[in-house]
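Trainee: can you look at this prediction? I've put the sequence above it.
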Amino acid sequence: MSRYQSLIILGGLFVIFAILSNRFVTPGNLWTILRQSSVNLCLAIGMTYVILTGGIDLSVGSVLGFTGAVAAKLLKYGLSLTAFGVVLQFGVLGASIIALIVGLAIGLLNGLIITVFSVPPFVATLGTMTAVRGFIMLWTKGYPITKLGETFNFIGSGWILGVPTPVWIAAVITVVASVFLRFTRFGRYVYAVGGNERAAVLSGVNAKRTKLITYMISGFLAAVAGLIVTARLDSAQPNAGLMYELDAIAAAVIGGASLSGGKGTIEGTIIGTLIIGVLNNGLVLTGVSPFWQQVAKGFIIIAAVIAERIGKGRE
């Protein structure tokens, strides 16, 4: 029961909402759940890597918003180099690559602050979250950037072989992340650092480098999520990504990741993400206020942490 509790919860929610709404179990709605969950899954996988090392990344929502805005502005207006009197124009590929590099750089910054200056992850990423949110306003001047073109929109709203593009992107990321975590030396280092950092260091593991890489992964995947959201909405909104870090943390914790580090799986994070997706969708279909959705997710996180603590105490 303890091992499969998140899967049982997912099945229970599915049955409840299927009974309460006849629109829940329809092909269109199920694809909607998967498409919406794809964004959170990208964030949650990066968050899982960070949590496994005993850290936390509160900046993923801001990184999502900023990288989406970077791609949108470069795609629509280009980059003006006033000193040289030149305006660089970007295609979809170029703008997307720049956005991914920006996300990677912010993750690197988070990792350096935490590993070099020994700043607690909560404080470091809280500061980054606030600063990056300010950069979004400076970059967009508080206005949305819209009409980005059909080619870019395909990233968020297209279909490939009858499956939404975001689902394909999330699936590829999931497979790669799971393989790296389960079958590589780096994956074992991640678990070792989170389980007992001192023992890992004494065993020859470079704990600082391992943590640094996990924050870079988190920043990169937040940028991927930013591209998906911006492409799907055909707009880069200044407030994009607000509170997304809550869903990412909730998905990882509900899926079995321990906030103290060293415990968790990508498979569990997938189930946690689907629980959040089903919960959000089901509450909307049954007419529940969005404010109650936040209340429900907050209590779910608390319940998941309490269950994890109880299980750990028994062990």
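Mentor: Arrived safely, thanks for sending.
Trainee: C-alpha from now on. contacts and neighbour counts both.
Mentor: OK.
Trainee: could I get the full set of helices for this protein?
Mentor: Under the criterion DSSP state H, helices of the chain are mapped to 5-20, 27-52, 60-77, 92-116, 121-140, 150-157, 165-183, 185-195, 197-202, 207-233, 244-254, 266-285, 290-314.
Trainee: and the contacts of the fourth one?
Mentor: Where contact means Cα atoms under 8 Å, 6 or more residues apart in numbering, the residues beyond helix 92-116 that reach it are 63-64, 67-68, 70-72, 74-75, 119-121, 124-125, 128, 151-152, 208, 211-224, 227.
Trainee: okay, the angle between it and helix 27-52?
Mentor: Counting by axes from the mean of the first three to the mean of the last three Cα atoms, to 10 degrees, helix 92-116 lies at 30 degrees to helix 27-52.
Trainee: want to compare, so here's the second one:
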Amino acid sequence: MATKELTKKRLNSKTTQTLLAFASLILLLLIFSFASPYFFEFNNLIGILLATSVNGILAVGITFIIITGGIDLSVGTVMTFGSVMAGVFITMWGLPIPLGILAGILAGALCGFINGISIAKLKIPPFIATLGMMMITKGLNLVLSGTKPIYFVDKPVFGLIAAQPILGIPLGVIIFFTMAIIASFILSKTILGRFTYAIGSNEEATRLSGINTDAWKIAIYSLGGAFAGVAGIVMASRLQSAQPALGAGYELDAIAAAVIGGTSL
């Protein structure tokens, strides 16, 4: 009986949190609509979605990590690292754009993998491990780019990754929504999702039940890094450049977005 009451209270709390988030969003929309009569114009709304798509992709990736009870302070600079790596491959080495995109995403996944190894195997607290990765990638971004932006002006096709409209909606927005849907499916329908929740609920009990929690945590952090890499590609495409100093502070926006979306810290 007590368990049922506790479960009911948790569900009510989550429902209240979700309703408050939606109420706050509606209130903001009303305020902005009164501030400007052009706010609800289609082009303006699409512009807002495109501007927030990068933060959205980061938030989707970090959601997996937060659910496990971890944190990733490096997603912002890892995002930039992904864009810088794509710039190095495409503009400096002259490799095809698809290979550059793949390099950026894999660079993000590699950073996440190292974070996962540090946390799961070396038992370094997530805050410390990811803070270290943030410092490392911040330095790498400056070294690889020579402290200067890497421009894609001679690669106009690269700019289409974020801006190319499909039925009037920019591809960057479609990428964000697609990744959110995929993440929702993974969390609700796959073994990775079940183990993500299990680790976050009680990691020790999950480990004692025979599940290799270390391997799954490494996979989860790698996935978060890959999402950051995708965000970096979208950001670079939108700006038509890889900005080595960009990225710091994005981790706070991503964490805030994930929490507002209903993920509990």
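Mentor: In hand now; what should we look at? Predicted model only: the values in this text are computed from it and were never measured.
Trainee: compare the helices of structure 1 and report which one is nearest to V86 of structure 1.
Mentor: Of all these, it is helix 60-77 that lies closest to V86 of structure 1, at 12.4 Å by Cα to Cα.
Trainee: quick one: that closest one aligns where in structure 2?
Mentor: Aligned by TM-score structural alignment, helix 60-77 of structure 1 falls on residues 75-92 of structure 2.
Trainee: buried set for the matching stretch?
Mentor: Neighbour counts using 16 or more other Cα atoms under 10 Å place 75-91 of stretch 75-92 of structure 2 among the buried residues.
Trainee: now distance to V86 of structure 1 too, for the helices of structure 1, in a markdown table please.
Mentor: Output for the helices of structure 1, formatted as a markdown table (distance: least, Cα to Cα, whole Å):
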| stretch | distance to V86 of structure 1 |
| --- | --- |
| helix 5-20 | 54 |
| helix 27-52 | 35 |
| helix 60-77 | 12 |
| helix 92-116 | 17 |
| helix 121-140 | 19 |
| helix 150-157 | 24 |
| helix 165-183 | 35 |
| helix 185-195 | 43 |
| helix 197-202 | 50 |
| helix 207-233 | 26 |
| helix 244-254 | 37 |
| helix 266-285 | 44 |
| helix 290-314 | 46 |
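Trainee: need the residues that contact stretch 247-261 of structure 1.
Mentor: The contact list for stretch 247-261 of structure 1 (Cα under 8 Å, 6+ apart) reads 6, 40-41, 43-45, 47-48, 51-55, 191, 194-195, 263-265, 267-276, 297, 300-301, 304-305, 308.
Trainee: who's in contact with the residue nearest in space to the middle of structure 2?
Mentor: Nearest to the mean C-alpha position of structure 2, by Cα atoms, centre = their mean, lies L58 at 1.6 Å. Contact analysis of L58 of structure 2 by Cα under 8 Å, 6+ apart lists V75, G224, F227, A228, A231, E251, A254.
Trainee: nearest residue to the counterpart of the fifth one in structure 1 in space, ignoring adjacent ones along the chain?
Mentor: Applying TM-score structural alignment, one finds that A231 of structure 2 aligns to A225 in structure 1. With Cα to Cα, 6 or more residues apart in numbering as the measure, V39 is the residue that lies nearest to A225 of structure 1, at 5.1 Å, once sequence neighbours are left out.
Trainee: map that neighbour onto structure 2.
Mentor: With TM-score structural alignment as the criterion, V39 of structure 1 pairs with V54.
Trainee: same deal with T210 of structure 1?
Mentor: Aligned by TM-score structural alignment, T210 of structure 1 pairs with W216 of structure 2.
Trainee: wait, its match sits on R194?
Mentor: No: counting by Cα atoms under 8 Å, W216 of structure 2 does not reach R194; the two are 10.7 Å apart.
Trainee: that older thread, ChimeraX command for the buried members of the contacts of helix 92-116 of structure 1?
Mentor: Applying 16+ other Cα under 10 Å to the contacts of helix 92-116 of structure 1 leaves a buried subset, and the ChimeraX line that selects it is:
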select :63,64,67,68,70,71,72,74,75,121,124,125,128,152,208,211,212,213,214,215,216,217,218,219,220,221,222,223,224,227
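Trainee: quick one on the thing from earlier: can you pull the contacts of the match of T210 of structure 1?
Mentor: L192, F195, T196.
Trainee: distance to G261 of structure 2 added to the residues you listed, as JSON lines?
Mentor: Shown next, in JSON lines, are the contacts of W216 of structure 2 (distance: Cα to Cα, whole Å):
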{"residue": "L192", "distance to G261 of structure 2": "20"}
{"residue": "F195", "distance to G261 of structure 2": "21"}
{"residue": "T196", "distance to G261 of structure 2": "17"}
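Trainee: just the buried ones among these, please.
Mentor: Counted by 16+ other Cα under 10 Å, the contacts of W216 of structure 2 give L192, F195, T196 as buried.
Trainee: between those residues, which sits nearest R10 of structure 2?
Mentor: R10 of structure 2 has its nearest neighbour among those in T196, at 18.7 Å by Cα to Cα.
Trainee: contact partners for the counterpart of that closest one in structure 1?
Mentor: Under the alignment by TM-score structural alignment, T196 of structure 2 pairs with V190 in structure 1. Contacts here follow Cα under 8 Å, 6+ apart; on that basis V190 of structure 1 touches Y49, L52, T53, L181, T210, K211, G262.
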